[in-house]
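In: I would like the atomic coordinates for the input below:
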Amino acid sequence: MRREDFKKLPLNRKIQILYTEGTFVVGIRYYTHKVNLYLLNDEYIEVFYNHKLDKIDNIDFLNREHTRMKFYLDQIQFSL
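Out: A predicted model of the protein is given here:
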């Protein structure tokens, strides 16, 4: 599945695909969210879970330029 196709999917379908086809890598706490990182088809995807509201707020591809990267660097590998 292409990035563009995944981004267009409804949230519940993204969740289903990640939990059935993706591989959980690591979970971190980031402000008001628990962020779970998954690997799906050589792409890293973040799932933002708001524990106060008990809901997933967002699912998106990992932004390699974001400061959250420092939390992941010892857990993930990028191919060149």
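
In: Please count neighbours and contacts with C-alpha atoms only from this point.
Out: Will do.

In: need the contact list for the closest residue to Thr32 other than its chain neighbours.
Out: Excluding the flanking residues, the one nearest Thr32 by Cα to Cα, 6 or more residues apart in numbering is Asn50, at 6.3 Å. Taking Cα atoms under 8 Å, 6 or more residues apart in numbering, we find Asn50 in contact with 32-34, 56-57.

In: how far away is the residue sitting nearest the centre point of the chain from Asp54?
Out: Nearest to the mean C-alpha position of the chain, by Cα atoms, centre = their mean, lies Glu46 at 1.4 Å. Using Cα to Cα, to the nearest Å, one obtains 17 Å as the distance from Glu46 to Asp54.

In: Next, the second sequence, to be compared with the first:
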Amino acid sequence: MIHSQKFNSLALKDKLKTLFLQGSFVVSIRYYGYKINLYLLNNYYVEVFYNHKLDIIEKVQPLEKNHTRMKFYSDQIKLPGDLAI
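Out: Now for the predicted structure:
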């Protein structure tokens, strides 16, 4: 199990490896030119920002529970309200 702070300190390729081996895909959204995939890793959510125009993953980061993007995700699916992010 990897905590969000340790996850955030990993190199991009190691974040992706950890996420794809241990995480669970939840949903994807379109957001300001990005396709953002949301994953559940242990007890927090992680976003993968894919720039389709450049065909690259630009960043991978834990999602803060109070971020405004939470509305975009919750409009598509019901996220557990008691899940610690």
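
In: For the two chains, what TM-score is obtained?
Out: Once superposed, chain against chain, the TM-score is 0.90 (TM-score structural alignment, normalised by the length of structure 1); 80 aligned residues with a Cα RMSD of 1.3 Å.

In: With structure 2 overlaid, how far apart is the longest helix anywhere in structure 1 on average?
Out: Longest helix in structure 1 by number of residues, with DSSP state H as the criterion: helix 11-21. Helix 11-21 of structure 1, aligned to structure 2 and superposed, deviates on average by 0.7 Å (mean Cα distance after the TM-score superposition for structure 1).

In: list the buried ones in that helix?
Out: Of all the residues in helix 11-21 of structure 1, those buried under the rule 16 or more other Cα atoms under 10 Å are 14-15, 18.

In: which stretches of structure 2 form helices?
Out: 4-9, 12-22, 69-76.

In: What are the contacting residues of stretch 53-64 of structure 1?
Out: Against stretch 53-64 of structure 1 from outside (Cα under 8 Å, 6+ apart): 7, 11, 14, 43-50.

In: Distance to Lys70 of structure 1 for those residues - can I get that in TSV?
Out: What follows is the contacts of stretch 53-64 of structure 1, written out as TSV (distance: Cα to Cα, whole Å):
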residue	distance to Lys70 of structure 1
Lys7	24
Leu11	27
Lys14	25
Glu43	18
Tyr44	15
Ile45	16
Glu46	14
Val47	17
Phe48	17
Tyr49	19
Asn50	21
